[in-house]
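Q: From the sequence below, what's the structure:
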Amino acid sequence: MTDAEDRPDFLETADGRRIAYRRTPDAGAGAPGVVFLGGFRSDMTGTKAAFLEERCRARGRAFLRFDYTGHGQSSGRFEDGCIGDWLRDARDAIAALTEGPQVLVGSSMGGWIALLLAREAPERVAALIGIAAAPDFTLDGMEAAFDEAQRQEMARTGRVALPSEYSDEPYVITRRLIEDGRDHLVLRAPLPLPFPTRLLQGSADVDVPPERARILFDHAKGPDIRLLLVKGADHRFSGPRELRILDETLEEAIAAAREAGR
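A: Presented below is the predicted three-dimensional model:
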């Protein structure tokens, strides 16, 4: 792929956001298309996003991947963002760049975003695939793990820096991120998922432990929800075996969505 082919397009929003995206058009496969929703501090160049784009292109299927604001090549600063902002980015990208019901594939935080989208507009969702989905992680994963010094730091400065296994730079967690996260929880109220839903989870995931997948599985209500626990897979879920499972799951979910008339 040339540099020109690899450069993203940009969606300019009415309020000045500039969302970087790559879109593969439908080339004969027909609906539904596929939308990849990335994780916290990830971007659309990751292994899973690129793999899904290649597989969709090979099958003539529409595909969309994009960067939330403050991520990748989109506008804004990461530290200024929160779940509600990134949900709005996803909502705007899907509204402007896709047609009809879509298969939402959400990785980690993207799984939370996918669930929020599904809750507010289930008619736009043909199927949903969560990869180590992390709903409510700002409360259950971050805030719940703060020690007393971090709580005091947050109260005093409005921010806490946490170490990252994926970057030399620490994560800066802001008061706005934590408070906004409380406004977007999905595990504290009914969560209907009236479409094929597939939850993929690695047994060796230390960032989103397997019990979190079970909590989501038990909490969500729907006619066709399945949880697959993959022994030895970690949070990235991007080795050859895991990508093969993801590909097979996507095709099975699309077939189930069509059978269900979605």
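Q: contacts, neighbours, all on C-alpha from now
A: Will do.
Q: Now Ala220: closest residue in space, sequence neighbours ignored.
A: Closest residue to Ala220 apart from its sequence neighbours, by CA to CA, 6 or more residues apart in numbering: Leu191 at 5.0 Å.
Q: residue contacts, the closest residue to Gly158 other than its chain neighbours?
A: Once flanking residues are discounted, Gly158 sits nearest to Arg175: 4.9 Å by CA to CA, 6+ apart. Contact partners of Arg175, counting by CA atoms under 8 Å, 6 or more residues apart in numbering, are Met154, Gly158, Arg159.
Q: and the first one, what helix or strand is that in?
A: For Met154, the host element (DSSP states H and E) is helix 148-157.
Q: next structured bit after that helix?
A: From helix 148-157, the next helix or strand downstream (DSSP H and E) is strand 159-162.
Q: Now do the helix or strand following that next one: distance to the chain's middle.
A: Sequence order places strand 171-174 as the next helix or strand after strand 159-162, per DSSP H and E. Distance of strand 171-174 from the chain centroid (CA atoms, centre = their mean, to the nearest Å) equals 19 Å.
Q: List of residues touching strand 171-174?
A: Outside strand 171-174, the residues within contact range by CA under 8 Å, 6+ apart are Glu79, Met154, Gly158, Arg159, Val160, Ala161, Leu162, Pro163, Ser164.
Q: what comes up buried for the helix or strand following that strand?
A: Toward the C-terminus, strand 171-174 is succeeded by helix 175-182 as the next helix or strand (DSSP H and E). For helix 175-182, a neighbour-count test (16 or more other CA atoms under 10 Å) marks Arg175, Arg176, Leu177, Ile178, Asp180, Gly181 as buried.
Q: again with stretch 73-87
A: The neighbour-count check on stretch 73-87 (16+ other CA under 10 Å) flags 73-76, 78-79, 81-87 as buried.
Q: farthest-separated two in these?
A: Spatially, the most separated pair among those is Gln73 and Gly84, at 19.2 Å (CA to CA).
Q: Pull the residues that contact the helix holding Met154.
A: Arg159, Val160, Thr174, Arg175.
Q: With stretch 176-183 instead?
A: So stretch 176-183 is in contact with Gly81, Cys82, Ile83, Gly84, Asp136, Thr138, Leu139, Glu143, Gly158, going by CA under 8 Å, 6+ apart.
Q: Go through those residues and name the one nearest Ala93.
A: Gly84 (14.2 Å).
Q: Contacts only, for Pro192.
A: Arg119, Ala220, Lys221, Gly222.
Q: For the comparison step, fold the sequence that follows:
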Amino acid sequence: MQTIERAGNTLAFHATQGQGPGIVFLGGFKSDMEGTKAIALEVWARQQGRAFLRLDYSGHGQSEGAFTDGSIGNWTEDALAVIRAATTGPQVLVGSSMGGWIALLIARDHPDLVAGLVTIAAAPDFTEDGYWAAFNADQRLQLAEVGHIAVPSDYGDPYIITHRLIEEGRSRLVLRSPLNLPFPVRMMQGTADTAVSTETALRLLDHAEGPDIRLTLVRGADHRFSGDDDLELIRHNVQDVLSRLPS
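A: Here you go, the predicted model:
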């Protein structure tokens, strides 16, 4: 494990050297870099002799910081800091769930760092269109007065959603303004995903602008997208993006 310091926190990551453009895996909300998809893709990248980076945002996994202090902006800046410290040249970003939103932010605001993009059940703007849109009047009042609210999770303990997460997220939305993706983009979405809807994937496909953007819908796949066939599809799409880059 390697580390860097940012904003008072030690950020943990694993970087494997190899051929470029490298691959950067960006995990989801409350996930970590030891997940099935990150490890499987790292193994494949090593077999290909391809550089690979996986990381934990602050408040996630092995990185320091409180999860409840975080925001989309904080975690995007964490990812940028690690990418700049541990990679050389434009990278292929692979973003899962919230990591898909973060990858889109990096692609939009720092296109010089991005060679291509792969998303897995991308969750752009989920703080606004998912949590805030679903809160009733009492929940919104509690969020404003108490500063946080507990939301049931399919993955264990309830998620603590903070007022800051919602408010700061409004400055990071990507589906309300032009989103130019001028490089190969491959998106994957499962039809049995209860966290991110197929409609979200179709909205992103319709909204983004670029010469080479494709969406694959997988019947029956859920949000984890970690079955053997799912992992193979991820590898296939990463290879497809790599094959379309200038030599």
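Q: Just put the buried residues of stretch 73-87 of the first structure in JSON lines and tack on secondary structure.
A: Shown next, in JSON lines, are the buried residues of stretch 73-87 of the first structure (DSSP: H, G, I helix; E, B strand; the rest coil):
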{"residue": "Gln73", "secondary structure": "coil"}
{"residue": "Ser74", "secondary structure": "coil"}
{"residue": "Ser75", "secondary structure": "coil"}
{"residue": "Gly76", "secondary structure": "coil"}
{"residue": "Phe78", "secondary structure": "helix"}
{"residue": "Glu79", "secondary structure": "helix"}
{"residue": "Gly81", "secondary structure": "coil"}
{"residue": "Cys82", "secondary structure": "coil"}
{"residue": "Ile83", "secondary structure": "helix"}
{"residue": "Gly84", "secondary structure": "helix"}
{"residue": "Asp85", "secondary structure": "helix"}
{"residue": "Trp86", "secondary structure": "helix"}
{"residue": "Leu87", "secondary structure": "helix"}
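Q: Out of these, flag the one nearest to Val125 of the first structure.
A: Leu87 (14.9 Å).
Q: what range in the second structure does the helix holding Met154 of the first structure sit on?
A: Mapping helix 148-157 of the first structure onto the second structure (TM-score structural alignment) gives residues 137-146.
Q: Likewise for stretch 184-203 of the first structure?
A: Using TM-score structural alignment, stretch 184-203 of the first structure lines up with residues 172-191 of the second structure.
Q: Kindly report the same for stretch 119-134 of the first structure.
A: Per the alignment by TM-score structural alignment, stretch 119-134 of the first structure matches residues 108-123 in the second structure.
Q: Can you measure across that stretch, start residue to end residue?
A: With CA to CA, to the nearest Å as the measure, stretch 108-123 of the second structure spans 15 Å from end to end.
Q: Could I get the contacting residues of the residue nearest the centre of the second structure?
A: The C-alpha lying nearest the average C-alpha coordinate of the second structure belongs to Gly99 (CA atoms, centre = their mean; 0.7 Å). Applying CA under 8 Å, 6+ apart to Gly99 of the second structure gives the contacts Leu26, Gly27, Gly28, Phe29, Ala122, Ala123.
Q: If we use 6 Å, what do you get?
A: Shown in contact with Gly99 of the second structure (CA atoms under 6 Å, 6 or more residues apart in numbering): Leu26, Gly27, Gly28.
Q: Tabulate those in JSON lines, adding columns for distance to Thr216 of the second structure.
A: What follows is the contacts of Gly99 of the second structure, written out as JSON lines (distance: CA to CA, whole Å):
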{"residue": "Leu26", "distance to Thr216 of the second structure": "19"}
{"residue": "Gly27", "distance to Thr216 of the second structure": "19"}
{"residue": "Gly28", "distance to Thr216 of the second structure": "19"}
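Q: which one of these is nearest Arg203 of the second structure?
A: Closest to Arg203 of the second structure, out of all of the contacts of Gly99 of the second structure and judged by CA to CA, is Gly28, at 19.5 Å.
Q: Aligned to the closest one, what sits in the first structure?
A: Aligned partner of Gly28 of the second structure by TM-score structural alignment: Gly39.
Q: wait, what's in contact with that match?
A: Gly39 of the first structure neighbours (CA under 6 Å, 6+ apart): Ser107, Ser108, Met109, Gly110.
Q: now do 10 Å
A: Applying CA atoms under 10 Å, 6 or more residues apart in numbering to Gly39 of the first structure gives the contacts 46, 67-68, 71, 106-113, 131-134.
Q: looking at this, it is in a helix?
A: No - counting by three-state DSSP, Gly39 of the first structure is not found in a helix; it is coil.
Q: separation between it and Pro25 of the first structure?
A: For Gly39 of the first structure, the distance to Pro25 of the first structure - CA to CA - is 24 Å.
Q: thinking again about what came up before, looking at the contacts of Gly39 of the first structure, state which has the most neighbours.
A: Tyr68 (33 neighbours; other CA atoms under 10 Å).
Q: Residue in the second structure paired with it?
A: Here Tyr68 of the first structure is matched to Tyr57 in the second structure, going by TM-score structural alignment.
Q: isn't its match right up against Glu77?
A: Yes - with contact defined as CA atoms under 10 Å, Tyr57 of the second structure reaches Glu77; the gap is 8.9 Å.
Q: Check whether Ala133 of the first structure sits in a helix, strand or coil.
A: Ala133 of the first structure ends up coil, using three-state DSSP.
Q: Show me the helices in the second structure, by range?
A: Secondary structure of the second structure (DSSP state H): helices located at 36-48, 72-86, 98-109, 126, 133-134, 137-146, 163-169, 198-207, 228-243.
Q: Where in the first structure does the longest one align, residue-wise?
A: In this case it means helix 228-243 of the second structure. Counting by TM-score structural alignment, helix 228-243 of the second structure sits on residues 240-255 of the first structure.
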